[in-house]
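Asker: quick one, what's the 3D model for this:
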Amino acid sequence: MSTRGRGRAGYVPRPHAPTPHASTKSVRSSTQSTPGPHASIKSVRSSILHSFTSESVHEVTSQVSHSDTSSTHCNTDGTSKGKRGLWEVTKPQIGQAKKSRGAIAYSDLQFAPQNVPSWTDISEEDKETLVAYLQEGFKFTNEPYAIGFILNLMHDRYKSYRHDLRQRFRSFPTMESALANPPENMEKETWKFLCEKWSDKDYKVRCGKNKLNREKLKVLHTAGSKAFRKVQYDEGDRATGEELGLVELYKKTHFSEKKEAWVHADAEIRHYKLEKRQEKAIEEGSCPISDEQLSIEVFGQKVGYIRGLGRCRKPSTTLSGKLTRAQLERDNEAATREAEEQRRINEELVGRIQILESDHTEYNAKVDFLMQQISQRVPSTDSSS
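Answerer: All right, here's what the predicted structure looks like:
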């Protein structure tokens, strides 16, 4: 038997067309009436899908495009949604977007394994199951950029839920009292795993180091609770769809227009380095340097994060992701060949122009010589008279 979908009751989504999705309220009510951990797959599925029966199918079509492997931007309603940068998965209506966020939060709470250290430790197979569950109530493209965007939202919800669980754990005075009071609809073994994780000495030491590192942060920014990607989209040209490059975005998020000053001296230095590296790439006449490559060369590389832009997706290990990267590599090779061919043609044209100029000079010299010969042979009017 397949181990896919090791969430509650081993739920495996049905491979059929999406069904209408209910309101956030009905999702919440269905969460409260979830079958126990030992319920059958059939009973879990029927109780969950009962909430997907009241409204029209919600189109979740992310307007995300990629100029490189890291670019992730999508249309929003133009507002910031809290400290986690809750971008709308859909373009128009806030009410519908709340349904999608509620469903994502519900799928995380209901089926995402909690007996793992963190979201990154959840298997790709289990994450595919979470996405497949979401596809039962929503319609969205299976393109890698859309799946990656949804997984990022799930990651945020998972961390938020894990934070709430930890706050619950810290509310108890002793380990024994915490173990005796697991959250509703969570198995005791899973709750025990989390409690032991939060009580582990190494975990506490790591948390302490992370806290100190955050306190040492020098360069702040002016974006507030808004994600850099959101700023990049909002400040772009809506008519052409062109967004801010990393150089312009870094200044937008690290220069205070109110104070007319950089948030930190290091920020101005970093912006200067970005400008110089970009100018160098232009002077060399090479292909335009991507924001990701520019960030890596100036700020250094950080796994899962692009400095100046924010979090990026991990390289996909799925077939579609491999095909996409292969296509990008082929396109890059084709563009390189085309650029080389154009350079060769330009050099050939320059050579021809030089030959023509040389011929033209030689022709003018011959004309001048002939004119001199003619003038010497023709007697002047004064001498004939």
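
Asker: hey, let's count contacts and neighbours off CA atoms from now on
Answerer: OK.

Asker: please name the nearest non-neighbouring residue to I104.
Answerer: M154 (6.1 Å; CA to CA, 6 or more residues apart in numbering).

Asker: one more sequence to fold, the one below, so I can look at both together:
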Amino acid sequence: MGKIPLVIQDGHRGPSCENASIFTGRLTGIIKVHADMRHASWSYVPNEEKQELVDRVRADFVLDWTRDNHREMVERHLGDKYNAYHYALHKVYLKYASHEEALRGGTDMVEKAVWEKLCERWASLTFKRETAPNMVEFYKETHWSTRKGKFINAASEHNYNLMVERLGEKESEEDVEEAADTIFKEVLGQKSGYAVGMGHMVIPDPSPSTKKSRAFIRLSEENDRNKSDAEMYKSKLDKMMGDIEALKKNFSEHEKFLLNYRMTEIEGGTESHRETHQDA
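Answerer: Model (predicted):
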């Protein structure tokens, strides 16, 4: 059997033909069988290992390697499949009641030595710190189908994997939650009132861990200052409005006094004129 043909439109990074499902299925198989899953994510896989996986894909499909979008398509899909398989392995680990049980129980998805290496990483404080609740994990939760056991679509999967890779490239001493928020905005972009890809949803209350981040504390302090300023200006405005009301009241009373005075004068003048006319 020869290579499988693919139709890839100019500028696209995915096949648009009847063999598209064969392409994605084959890449999943290549990752499961040939990829070294001990790396934290696709971005940590050495170039020589990536090239070996790419060569396997090129051996199975008709591709024009002179085209940028063909090369990018293969590398992007391999990265997505690698990170997705990594995520599936971690889900297996989380099903165990303890780290020790996970080591004993293992899985047939990878070799024992690979599983032990992964378990060691997942149990580390560094990994737990990196995966603390943040906007990247929130994106995954809102774009993951529990029923299907996968992301709701390929775009969501790619966006999440891209955010995870960029987060993994950050320096270890950086504030993870703050870095995750920045990466979230870089990957998805942001419009007024909502983040692209998250819909017009109600903004959730920040998690306890988020509340401890430097960014949250800074914004909270700024918000408190703004509230204090607003209360001060409101107090000044209330006093000003009270003064205006007092002036209006005084002015109204003064107008009444003048009106009564004028009416008295007019009535006095009329009476005097009547008396003079009668005398004449």
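
Asker: tm score of chain vs chain?
Answerer: The TM-score (TM-score structural alignment, normalised by the length of the second structure) is 0.48; 153 aligned residues with a CA RMSD of 3.2 Å.

Asker: next structured bit after whatever helix or strand L167 of the second structure lives in?
Answerer: In the assignment (DSSP states H and E), L167 of the second structure maps to helix 154-168. Helices and strands here follow DSSP H and E; after helix 154-168 of the second structure, the next one along the chain is helix 176-188.

Asker: picking that back up, now the helix holding L167 of the second structure against helix 176-188, angle please.
Answerer: 140 degrees (axes from the mean of the first three to the mean of the last three CA atoms, to 10 degrees).

Asker: which secondary structure elements does helix 154-168 of the second structure contact?
Answerer: Under the contact definition 3 or more CA pairs under 8 Å, 6 or more residues apart in numbering; DSSP states H and E, helix 154-168 of the second structure sits against helix 68-95, helix 135-142, helix 176-188.

Asker: is it possible to get TSV of the ones you listed that adds distance to E275 of the second structure and mean neighbour count?
Answerer: Shown next, in TSV, are those (distance: least, CA to CA, whole Å; neighbours: other CA atoms under 10 Å):
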stretch	distance to E275 of the second structure	mean neighbour count
helix 68-95	111	18
helix 135-142	94	17
helix 176-188	93	19
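
Asker: Serialize those helices to TSV and add fields for distance to N161 of the second structure.
Answerer: Formatted as TSV, those follow (distance: least, CA to CA, whole Å):
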stretch	distance to N161 of the second structure
helix 68-95	6
helix 135-142	9
helix 176-188	10
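
Asker: quick one on the thing from earlier: buried residues in the helix holding L167 of the second structure?
Answerer: 156-165, 167-168 (16 or more other CA atoms under 10 Å).

Asker: next, the angle helix 135-142 makes with it.
Answerer: Using the same axes, to 10 degrees: helix 154-168 of the second structure against helix 135-142 is 150 degrees.

Asker: and the next helix or strand past whichever strand or helix holds E248 of the first structure?
Answerer: Applying DSSP H and E as the criterion places E248 of the first structure in helix 246-254. Heading C-terminal from helix 246-254 of the first structure, the first helix or strand you meet, by DSSP H and E, is strand 255-256.

Asker: what packs against that following strand?
Answerer: strand 261-262.

Asker: which residues touch the strand it packs on?
Answerer: With contact meaning CA atoms under 8 Å, 6 or more residues apart in numbering, strand 261-262 of the first structure is reached by 254-256, 268.

Asker: output the longest helix belonging to the first structure.
Answerer: Ranked by number of residues, the top helix in the first structure under DSSP state H is helix 319-377.

Asker: now do the strands in the first structure.
Answerer: 58-59, 138-139, 255-256, 261-262, 305-306, 310-311 (DSSP state E).

Asker: could I get those as CSV with mean neighbour count?
Answerer: Supplementary listing: the strands of the first structure in CSV, determined by neighbours: other CA atoms under 10 Å:
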stretch, mean neighbour count
strand 58-59, 19
strand 138-139, 20
strand 255-256, 18
strand 261-262, 16
strand 305-306, 18
strand 310-311, 16
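
Asker: do you know which of those strands lies nearest R229 of the first structure?
Answerer: strand 310-311 (7.1 Å; CA to CA).

Asker: quick check: the farthest pair among the contacts of strand 261-262 of the first structure?
Answerer: Going by CA to CA, the pair spanning those furthest: S256 and E268, at 11.5 Å.

Asker: quick one: buried residues of the helix holding E248 of the first structure?
Answerer: For helix 246-254 of the first structure, by 16+ other CA under 10 Å, it's 246-247, 249-254.

Asker: which one among these gets closest to D164 of the first structure?
Answerer: T253 (30.2 Å).

Asker: for L151 of the first structure, see how far away the closest one is.
Answerer: 26 Å (CA to CA, to the nearest Å).

Asker: R45 of the first structure too?
Answerer: 22 Å.

Asker: what are the ranges of the helices in the second structure?
Answerer: 20-34, 47-60, 68-95, 99-105, 112-123, 125-130, 135-142, 154-168, 176-188, 208-211, 214-279.
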